[in-house]
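Novice: take a look and give me a structure for this.
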Amino acid sequence: MTDQTAPATDPQIDADGVSPDSGASGTPEADIGSQRVNKEARYRVERNEARTERDALAERVQRMQRTEVERVAGEHLAQAGDLFTLSGKDLAEYLTESGDVDTAKVSTDVAALLAERPGLRKSAPAFDPTQGTGGPPKPMAPTPSWGTMFQTGTPSVPQFHR
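Specialist: The predicted structure is shown next:
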């Protein structure tokens, strides 16, 4: 008599339950290898995305640092970008070792640039505050009223010139 409850053991089925002729990839090593390749590909994609994000953030910090240098230079220069153009220095020369803007270096170079070219200085407003105000107010003629109309001797109606 055979026991129907015991599992049938087939020498063709491996420990993972995969039969060589079942259409699966075959050995478990091949499955593990493809999983490893998939993991490695995923890690490469993540690495490349992280590098792209890092580069974008570094560029953003560099723009902010340049803007800060131009803000400090713009306190004395009419065009703050002239500092980079005329001094021939780049952003790295105005940064400390920790990456902060060294305002003393910026101020020193701005002072040297203004000593050579004083026309680059930020000037006072380019208008004359005395212009357009009309000067002091002129005394106004007395306003005609009903009482002055009935007075005799001087005409109270304003005379217009033609």
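
Novice: from here on, contacts and neighbour counts on C-alpha atoms
Specialist: Noted.

Novice: show me what contacts residue 39?
Specialist: The contact partners of residue 39, by C-alpha atoms under 8 Å, 6 or more residues apart in numbering, come to none.

Novice: what is the neighbour count of residue 29?
Specialist: 10 (other C-alpha atoms under 10 Å).

Novice: how about residue 109?
Specialist: Residue 109 has 18 nearby residues by other C-alpha under 10 Å.

Novice: show me what contacts it?
Specialist: 83, 87.

Novice: any idea which element the closest residue to residue 74 other than its chain neighbours lies in?
Specialist: Distance criterion C-alpha to C-alpha, 6 or more residues apart in numbering; nearest residue to residue 74, sequence neighbours excluded, is residue 80 at 4.5 Å. Using DSSP states H and E, residue 80 maps to neither a helix nor a strand.

Novice: so what's residue 80 up against?
Specialist: 70, 71, 73, 74.

Novice: switch these over to TSV; also include secondary structure.
Specialist: As requested, the contacts of residue 80 are exported to TSV (DSSP: H, G, I helix; E, B strand; the rest coil):
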residue	secondary structure
70	helix
71	helix
73	helix
74	coil
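
Novice: among those residues, who's most crowded?
Specialist: residue 73 leads the contacts of residue 80 on contacts (other C-alpha under 10 Å) with 24 neighbours.

Novice: please provide the structure for the following sequence as well, for comparison with the first:
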Amino acid sequence: MTAPLNNDQTPESDQDQTPPDGGDNDQDQNGRETRQDRRDRQARERAAELETERDALAARLDARDRAEVTRLAGEILAQGSDLLDLGGVSLDDLRDENGDINADEVAAMAAALVDQRPGLMRGATPPRGFPDWGHSRTSGRAEGQVYGGSGAPSWADAFGAAGRENGMRYT
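Specialist: Reported below is the predicted structural model:
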């Protein structure tokens, strides 16, 4: 028989049942890591490694897909990267249901961009008769008028007699 307990006495197993200050999530009563806690910690570390590896692979895939889009769009555009940089198109817009780049969609988007901005087309030249505001010696001249070289107007011709009267020479 056991003796009845007084209120002053507590059984030994009830003593020190409060967890330590750090909690008992990763340690047993003796301060050691439990088997389950060790497995949980290793699983968290492995998940973090896999997420890092996944992000690196996604970045490599995006770089490869960007190069493919640049190559395909370069058949229509002077700079293939303009489709992504200027066209407002993302890689996701150009992927098919399997995640591969759809060459037909790239061609269609590049053609639409050329319709909006013809100067981006491969082999595009500036339109004829476009004023160059005097930046060139060949475009924008009148029939029979020659700029530059011998027989071209000079500063001395422009200032004429006013420059010669003062003894100045303009070249």
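
Novice: and residue 100 of structure 2, how many residues sit next to it?
Specialist: 12.

Novice: one more: the one 5 residues further on?
Specialist: When counting by other C-alpha under 10 Å, one arrives at 15 neighbours for residue 105 of structure 2.

Novice: could you pull out the helices for structure 1?
Specialist: Applying DSSP state H to structure 1 gives helices spanning 28-73, 82-87, 103-116, 146-149.

Novice: so which of these is nearest residue 93 of structure 1?
Specialist: If you check each of the helices of structure 1 against residue 93 of structure 1 by C-alpha to C-alpha, helix 103-116 wins as the nearest, at 8.4 Å.

Novice: how about residue 81 of structure 1: what's its closest non-neighbour residue?
Specialist: residue 70 (6.2 Å).

Novice: report the contact partners of that neighbour.
Specialist: So residue 70 of structure 1 contacts 80, 81, 83 (C-alpha under 8 Å, 6+ apart).

Novice: separation between the equivalent of it over in structure 2 and residue 55 of structure 2?
Specialist: Residue 70 of structure 1 maps onto residue 70 of structure 2 when the alignment is built from TM-score structural alignment. Distance, residue 70 of structure 2 to residue 55 of structure 2, by C-alpha to C-alpha, to the nearest Å: 22 Å.

Novice: can you check residue 62 of structure 2 too?
Specialist: 11 Å.

Novice: check residue 120 of structure 2 too.
Specialist: 33 Å.

Novice: can you check residue 66 of structure 2 too?
Specialist: 16 Å.

Novice: which of the two has more neighbours?
Specialist: Neighbour count, other C-alpha under 10 Å: between residue 66 of structure 2 and residue 55, residue 66 has more, with 18 against 12.

Novice: residue contacts, the closest residue to that one other than its chain neighbours?
Specialist: Spatial nearest neighbour of residue 66 of structure 2, excluding adjacent residues (C-alpha to C-alpha, 6+ apart): residue 91 at 7.1 Å. With contacts defined as C-alpha under 8 Å, 6+ apart, residue 91 of structure 2 is in contact with 62, 65, 66, 84, 101.

Novice: and if we set it to 10 Å?
Specialist: 62, 63, 65, 66, 69, 84, 99, 100, 101, 106 (C-alpha atoms under 10 Å, 6 or more residues apart in numbering).

Novice: and for residue 99 of structure 1?
Specialist: 61, 62, 65, 92.

Novice: buried subset of those?
Specialist: residue 65 (16 or more other C-alpha atoms under 10 Å).

Novice: now flag whichever of the contacts of residue 99 of structure 1 is closest to residue 46 of structure 1.
Specialist: residue 61 (22.4 Å).

Novice: check contacts around the closest one.
Specialist: Contacts of residue 61 of structure 1 by C-alpha under 10 Å, 6+ apart are 55, 67, 99.

Novice: ok, so of the residues you listed, who is nearest residue 110 of structure 1?
Specialist: Closest to residue 110 of structure 1, out of all of the contacts of residue 61 of structure 1 and judged by C-alpha to C-alpha, is residue 67, at 15.2 Å.

Novice: test my guess that the closest one contacts residue 83.
Specialist: No - using C-alpha atoms under 10 Å, residue 67 of structure 1 makes no contact with residue 83, being 11.9 Å away.

Novice: need the overlap of contacts for those two.
Specialist: With C-alpha under 10 Å, 6+ apart, residue 67 of structure 1 and residue 83 have common neighbours residue 73.

Novice: between the two, who's got more neighbours?
Specialist: Per other C-alpha under 10 Å, whichever of residue 67 of structure 1 and residue 83 has more neighbours is residue 83, with 22 against 14.

Novice: quick check: the more buried one vs residue 89 of structure 1, distance?
Specialist: Relative to residue 89 of structure 1, and taking C-alpha to C-alpha, residue 83 of structure 1 is found at 8 Å.
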